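1. For reference, the sequence and a predicted model appear below.
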Amino acid sequence: MADARTPILRLANVEKRYGDTLILDRLSLEVPAGQRLAIIGPSGSGKSTILRLIKGLEPFQAGAIEVAGEPLRPPRSASWFARRPAARSHMVGMVFQHFNLFPHMTALGNVAEALARVLGLTRRDAEARARDLLAQVGLGGKEASYPRELSGGQQQRVAIARALAMRPQVMLFDEVTSALDPELVGEVLGVIRTLSRESGMTMLLVTHEMGFAREIADRVLFMEKGRIVEDAAPSQLFTAPQSERTRAFLRAVLER
């Protein structure tokens, strides 16, 4: 799918393996700045792995990845994780399926900690910014609550606020509603919907919520076995997919 905007993300012939198992098969992808890209497909197709590589959480065996023109090359030693480019890492925010909040910290502490430790803000400035971010995700008044005192949807909103704290240019959302009770899904999707409308930041969303992907995305990828099977606007992919494999997948998930 063509887009005239400058790509902020580039993946070129990226190969990822776990042992002998091929996860991404020479995958190439460009994402223009400001685009909202949804990635769908069956379990094990490599969707979440793409996000983890862009964030720099895992090594890859071949190919190249660039974020805003800065290359992330395959590692050559076991110290790779400690050496991954800090500036690039901060440009990319990621929200995970299982929240990953610090249980011993309040909502305010979870958001403020990185601002103080990583960006070097004073504790007062970090907490002020954290309060603003919690209010942005609808959690004003919950600053003193610990994760155990929050619902799953509220915990995920704290995680979104924490990712936003670093002012990333790219936000990655990895199945952020799959661990939630059905009645809590809407509140998290609502925050992402507002963020996508108001922020203009580049967003990649791995999701099983087909209706949400169709609504929010500018572009949708359908993946299987580490490859992109179909790449199209949601209006085309969800109504007239070109691949029989895409059609079969959509029939299966939409008829549940």
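-> Now that the structure is in, tell me what you want to look at. Since we're looking at a predicted model, the values are computed, not measured. Residues are numbered from 1 along each chain as shown.
2. Every contact and neighbour count from this point should use C-alpha atoms.
-> OK.
3. give the contact list for Ser45.
-> Contacts for Ser45 (Cα atoms under 8 Å, 6 or more residues apart in numbering) come out as Ile23, Met223, Glu224, Lys225, Gly226, Arg227.
4. sec struct for it, please.
-> coil (DSSP: H, G, I helix; E, B strand; the rest coil).
5. Could you measure from it over to Ile216?
-> 22 Å (Cα to Cα, to the nearest Å).
6. picking up where we left off before, closest one of the contacts of Ser45 to Phe60?
-> Distance to Phe60 across these (Cα to Cα) is lowest for Ile23, with 10.0 Å.
7. One more to weigh against that first structure:
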Amino acid sequence: MSVERLVKRYGQALVLDHVSLSVAEREVVALIGPSGSGKSTLVRCIHQLVPIEGGAVYVHGELQGFERTDGGLRALGHRAIAAQRQRIGMVFQQFNLFPHMSVLRNVMEGPVQVLGESPEQARAYAEQLLDRVGLLAKKNAYPRQLSGGQQQRVAIARALAMRPQAMLFDEPTSALDPELVGEVLAVVRDLAKQGMTMIIVTHEINFAREVADRIVFMEAGRIVEQGPARETLAAPKTERLRTFLSRGERS
């Protein structure tokens, strides 16, 4: 997975300023940085949730969102973009579960409606995933009956049900009470141990140090510093990252 000189604007504001980043298969990259640095926008661009103004995104070498023609690049249609998007799972700050569906139905819905799996096949895999995130006993419950941490774990299972090649996490614990953060991070930690390729936008520095292979520090729409997680967080090379980490430790 890679982005090359990615540019994104919202009105006159330049949110991503020619950002380039490559993520190897099975690698876990944590994006950190102050609010407004472009972290969430970057993963949303990778997932084609927002259009880009310049640059390119590749997944397994395939250009995302466009096709090359004799006349240059042509934007793909909605159906082709949806097919590309299926290969990458995404978990948001908000859980976005279907409130009128049970936990099991929430996880089954995508495989049945999008992938064309039989209900029996989708149910069996959904139950495996719910067991994996520790919620099989809640399969018949509805989202309103779950804690925030439980809802986020269902959201992760739902993303995994589409059998993605990689996962994107956009501040998966920011909407949770502090005592619920650990149960979600444990699921992400398990995914990392099993070799899932991941980009994780997070403000949990200790978690990033533990689970990520590489830290990428962003500010003002640019990558300021990156390197091996433990080494970079222990001995940052730039003054900006040193300042960011010291403020985080005091807060």
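-> Perfect, I can see it now. Bear in mind that the values here come from a model prediction, so they are computed numbers and not experimental data.
8. just to revisit the earlier point, from the contacts of Ser45 of the first structure, which ones fall inside strands?
-> Among the contacts of Ser45 of the first structure, DSSP state E puts Ile23, Met223, Glu224, Arg227 in strands.
9. Show me what the third one aligns to in the second structure.
-> The reference is to Glu224 of the first structure. Counting by TM-score structural alignment, Glu224 of the first structure lines up with Glu219 in the second structure.
10. from the ones in strands among the contacts of Ser45 of the first structure, which two are the most distant?
-> Ile23 and Met223 (11.2 Å).
11. Show me whatever sits in contact with both of the two.
-> Counting by Cα under 8 Å, 6+ apart, the residues touching both Ile23 of the first structure and Met223 are Ser45, Gly46.
12. Which parts of the helix ranked longest in the second structure count as buried, going by neighbours?
-> Ranked by number of residues, the top helix in the second structure under DSSP state H is helix 178-193. Across helix 178-193 of the second structure, burial judged by 16 or more other Cα atoms under 10 Å covers Leu180, Val181, Glu183, Val184, Leu185, Val187, Val188, Arg189, Leu191, Ala192.
13. how about the equivalent of the last one over in the first structure, what does it touch?
-> In the first structure, the residue paired with Ala192 of the second structure according to TM-score structural alignment is Ser196. Each residue near Ser196 of the first structure by Cα under 8 Å, 6+ apart is listed here: Arg36, Met203, Ile216.
14. show me the contacts for the residue mapped onto Val137 of the first structure from the second structure.
-> Aligned by TM-score structural alignment, Val137 of the first structure pairs with Val133 of the second structure. Val133 of the second structure sits next to Arg153, Val154, Ala157, Val187 when contact means Cα under 8 Å, 6+ apart.
15. Which one of the residues you listed is nearest to Gln64 of the second structure?
-> Ala157 (24.5 Å).
16. Need the counterpart of that closest one in the first structure.
-> Using TM-score structural alignment, Ala157 of the second structure pairs with Ala161 in the first structure.
17. Likewise for Val7 of the second structure?
-> Match for Val7 of the second structure (TM-score structural alignment): Glu15.
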